[in-house]
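> got a predicted structure plus its sequence, pasted below:
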Amino acid sequence: MIRWILIAVLAIGVAGVGFWGYQEHQEKNAVLIQAENNYQRSFHDLTYYVDLLHDKLGTVLAMNSPRSLSPELAEIWRITSDAHSEVGQLPLTLIPFNKTEEFLSNIGDFSYRTAVRGLDDDPLTVEETKMLEELYAQAGEIERELRKVQHLALENNLRWMDVQLALVNNDQKADNTIIDGFKTVEKNVESFSEGNFSQQLSGVSKDNEKEIKLEGENISENEVKSLAKDLFKVNDGNLKITTSGEGSDIKVFSASFEQDDKHGYMDITQKGGYLISMIVNRDVGEKSIGLYDGMNKAKKFLEKLGYDNMEAHNSAEYNNVGVYSFAYQQDDIRIYPDTVQVKVALDNGDVIGLSARDFLVHHQERDISEPKITVEEAKEEVNPNVKIQEESLAVIENDLGEEVLVYEFLGTLGDDTYRIYINANDGFEEQVEKLKQAEENFETSA
């Protein structure tokens, strides 16, 4: 009798373990499916925006009235911004794609500057019209190549997760249709830059001219393994190390691992050994620490990596994960272009995500002039219905990609909280940002 009871208990236990394993497998598949869906959406949206960009450039060429041209050029600026954003959502770290991103940024900057300069008094020149004609033709070439990749991807049911794995593992045998298509786009754009008009176009964007300068010596693959082992908390046998392709604006080592129920990857600059990005995918359990404590762990993590004088200015919580944005502080002035984003699992306080590219691209010690208007004068430019709670000085990038010194006001209107940025030299309202949550003030523990 006891024997049969034991057999029954054992059978129930085996069934329970099997069900648990099946449930874990289903949850992991759900995460992968969500990631794949996000990649697919970003790619199809990118293709759509390039199509729209081509059409809008053609529309501008057919226009004659300055009153019609200005809003259409402003729309082109918005479209290029959306397209650039979608590129950033795709797993293209190991593919040289910076020329295409620069191409989109330059079109956007040219369109914006032209739209706001007052075309009634300062109409398009012959050279600018010729530039638009060439941009129209080149956008058409990019459109056709992306459409080709889109058609092949749909026809052959290609997955972006496979693209990511092929890039990380340097798999030459995998179906590289998508990778080859993007390389062709980049090659075509690179050929555009050899034309004479590109000198005029590329001069529009100050940010794209900025050379990325990293301090320190080149690091070895063994040093990368040591850092990855420490941050991932895995052994050497589970690590794979690859290098970025030729033409990338920042040369990186990429480290990846897969162990038990978690996997992840990180990019480390070859010069200086700076951690530029990191993602660890694992199941996050019940929350055991608060959002404020997670922020402290994120800050200590940044200090460990050498990112000093960083102040958290934004936080949010999603599925027991704290997401934090940090900005560099120089002489009590918050430098928003020098930002780092960190994700912390609130079940045990582990850092599971980091993005420091903006910091590495923009960081420098700045010569900041004194404001030309007082904080009281700046307050007069704020909507009188907004109740101002905090005020400080900050440096932000305006819509033209230029750094400007501003007064930053944190205020409320009804139940909503806003950040309002007033130019500290001329009182112009540069930006207004609606905050999603109220965790932005870190003066007291949450």
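Arrived safely.

> please count neighbours and contacts with C-alpha atoms only from this point.
Noted.

> excluding its backbone neighbours, what's nearest Thr243?
Nearest residue to Thr243 in three dimensions, chain neighbours excluded: Phe253, at 4.5 Å (Cα to Cα, 6 or more residues apart in numbering).

> adding another structure so you can compare the two:
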Amino acid sequence: MYLQYRREKMKNRYNAAIITFAVLFGVAALWGVFQAKERRVAETQLENKYNRAFYESMQRSKNVEALLSKGLASGSPSNIDNLFADLWYNASAAQENLHQLPLSHQVVAQTSKYLTQVGDYAYAITKREQGTKFTERDRTIMRDLYGKAKTLNREMGVVQRQAATGTFHWGEVKAKLDTRLTKGSLSGADRSFQRIDSQMQEIPVLIYDGPFSDHLDRAKPLGVTGKAVTAEQAQKVARSFIDFKGTKISDVKSAKAVRGKIPAYSFEFRTGNKPTDVITINVTKTGGHVVYYTNPRTVGEAKISDSKASSLAEDFLKSRGIKNMVPTYTMKTNNTFTISFAYKQGDVVIYPDLIKVLVAMDNGQVLTYDALGFLMSHHKRDLPKAKISMDEARKKLNPELKVKAERMAVIPTAGKHEVLTYEFKAEMKGDTFLVYINALNGNEERIFKLLKTSYGTLVL
């Protein structure tokens, strides 16, 4: 009897030990899963951080190339200040983002030096006195800088494709950076940037002598009119404006109010259980105008054409009471199609009054509406009568440019001003430009480079 009692007691202890072990093992397993999940989240955030820095640096370096080519195409010394102020800003931003990447200093030294010199050179040009803005020697230097910019962007495109195909991951580059430095080995990213750096060696010697002043923002949103609206009224406006495409709304909540130049109510419309199933929209507190909304849902395979997407965007604006808008330029990416619309007053395109619409190409739903530019600038304009003809304006262009299209347009200038211009779409040595000649005095006001990509036409 005693032995049986001992055996039962030992068995109970054994079972208790097994249960305890199982509980501890389960807790450890859950903790491990939690830690693994947290690590994956951290790694994803790190990878996204480096991706953003790289793509921002690449975009800014593309802007540098475009601005340099625009400077070479410009026939107006008075336009140099604007061009070189933008050039300075973009070169500085490209360099800043480049240094956020997990790359050794020696690997990006020459690239960084190049961007520094471009920025310093641009800054110096804007400080010169009127009449000495741009010399033939400057043009020679710009040609050299432009050639280097083209090389830089071509090689950065190679890095972009390598990252996209998984040749390397930025998080791994960061994790192994110290080891590589001690052993002298390079990652795929390092090797790619080392190749870029090797082609940045011969940089022209620059002479600096110059300031630049920041452009002023418009002080008052001219397109925000009407009486004050309540949050309830704004929510009704938001619900009727969004293109839900038959999607049911499961919940609506007010987000933090938007402050700044256009005070607005912000709302979130939940349309599903996924984190991306939330549409955010901002409605002005004055007049109840929609400033912006976005639907971050995943877009499936494209089933509609570019022209159909553009037509749907036009129909969307008209159905919301937004009239006299004409499509200008487009961009296609990730099965979405973005169309920029400008207001048209009579026969004149009013570029400051800009609205951007993004359409999903799987079902034609409008996913993003951005009317910030329109609301800041839109008003009835008393347009002046042109003092020079289209033919006279055409003669003001760089003679190397070949005009392909022309029309009248109002464009913004530095500060709070606008100017009536003739817009010329022209080509030079395979590049396409938009040149704006002042319709009152014949001065060249602005110049843009059109960049044709597989995604559409970008204006830089």
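Noted; the coordinates are in hand. Quick caveat, the model's predicted, so the values are computed rather than measured.

> still on that earlier bit, so the residue nearest to Thr243 of structure 1: helix, strand or coil?
Following DSSP: H, G, I helix; E, B strand; the rest coil, we place Phe253 of structure 1 in the strand state.

> wait, it sits on Lys271?
No. Checked against Cα atoms under 8 Å, the pair Phe253 of structure 1 and Lys271 is beyond contact range at 9.8 Å.

> report the contact partners of Arg60 of structure 2.
Going by Cα atoms under 8 Å, 6 or more residues apart in numbering, Arg60 of structure 2 touches 90-91, 93-94.

> list buried residues within these.
90-91, 93-94 (16 or more other Cα atoms under 10 Å).

> any idea which of these is the one closest to Asp306 of structure 2?
Nearest to Asp306 of structure 2 among the buried ones among the contacts of Arg60 of structure 2: Asn90, at 30.7 Å, using Cα to Cα.

> so Thr294 of structure 2 touches Leu367, yeah?
Yes. Applying Cα under 8 Å as the test, Thr294 of structure 2 and Leu367 come out as touching, 5.6 Å apart.

> so for those two, which sits in the more crowded spot?
Counted by other Cα atoms under 10 Å, Thr294 of structure 2 and Leu367 do not tie: Leu367 has more neighbours, with 22 against 19.

> could you find the closest non-adjacent residue to the aligned partner of Arg297 of structure 2 in structure 1?
In structure 1, Arg297 of structure 2 lines up with Arg282, judged by TM-score structural alignment. Closest residue to Arg282 of structure 1 apart from its sequence neighbours, by Cα to Cα, 6+ apart: Lys262 at 4.6 Å.

> report the contact partners of that neighbour.
280-283.

> re earlier: out of the contacts of Arg60 of structure 2, who's nearest Val258 of structure 2?
The nearest member of the contacts of Arg60 of structure 2 to Val258 of structure 2, counting by Cα to Cα, is Ala93 at 27.0 Å.

> doesn't that closest one fall inside a helix?
Yes. Judged by three-state DSSP, Ala93 of structure 2 forms part of a helix.

> and Gly272 of structure 2, how many neighbours does it have?
Gly272 of structure 2 has 14 nearby residues by other Cα under 10 Å.

> where's it relative to Ile279 of structure 2, distance?
10 Å (Cα to Cα, to the nearest Å).

> Ile388 of structure 2 now?
49 Å.

> ok, these two, which is more surrounded?
Between Ile388 of structure 2 and Ile279, counted using other Cα under 10 Å, the more crowded position is Ile279 (21 against 15).

> tally of neighbours for the residue nearest to that one when sequence neighbours are not counted?
Among residues not flanking Ile279 of structure 2 along the chain, Asn295 sits closest, at 4.6 Å (Cα to Cα, 6+ apart). Residues near Asn295 of structure 2, counting by other Cα under 10 Å, number 23.

> what does Glu223 of structure 1 give?
Glu223 of structure 1 has 11 neighbours, counted by other Cα under 10 Å.

> quick check, it in a strand?
No. Looking at Glu223 of structure 1 with three-state DSSP, it is helix, so not inside a strand.

> trace it over to structure 2, please.
In structure 2, Glu223 of structure 1 lands on Gln233 (TM-score structural alignment).

> contacting residues for its match?
The contact partners of Gln233 of structure 2, by Cα under 8 Å, 6+ apart, come to Gly288.

> any idea which element Asp197 of structure 2 lies in?
Using DSSP states H and E, Asp197 of structure 2 sits in helix 188-198.

> ranges for the strands of structure 2?
Counting by DSSP state E, one finds strands in structure 2 at the ranges 251-254, 264-270, 278-284, 290-294, 325-333, 336-345, 348-360, 366-370, 402-412, 418-428, 431-438, 444-453, 456-459.

> buried stuff in the longest one?
Neighbour-count burial for strand 348-360 of structure 2, with 16+ other Cα under 10 Å as criterion, is recorded at 348-360.

> TSV please, covering those and showing distance to Arg52 of structure 2.
Shown next, in TSV, are the buried residues of strand 348-360 of structure 2 (distance: Cα to Cα, whole Å):
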residue	distance to Arg52 of structure 2
Val348	38
Val349	34
Ile350	33
Tyr351	29
Pro352	28
Asp353	29
Leu354	26
Ile355	25
Lys356	22
Val357	23
Leu358	21
Val359	23
Ala360	23
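
> and which of those is nearest Val23 of structure 2?
Within those, the smallest distance to Val23 of structure 2 is 49.4 Å, found for Ala360 (Cα to Cα).

> tell me the counterpart of the closest one in structure 1.
Counting by TM-score structural alignment, Ala360 of structure 2 lines up with Ala345 in structure 1.
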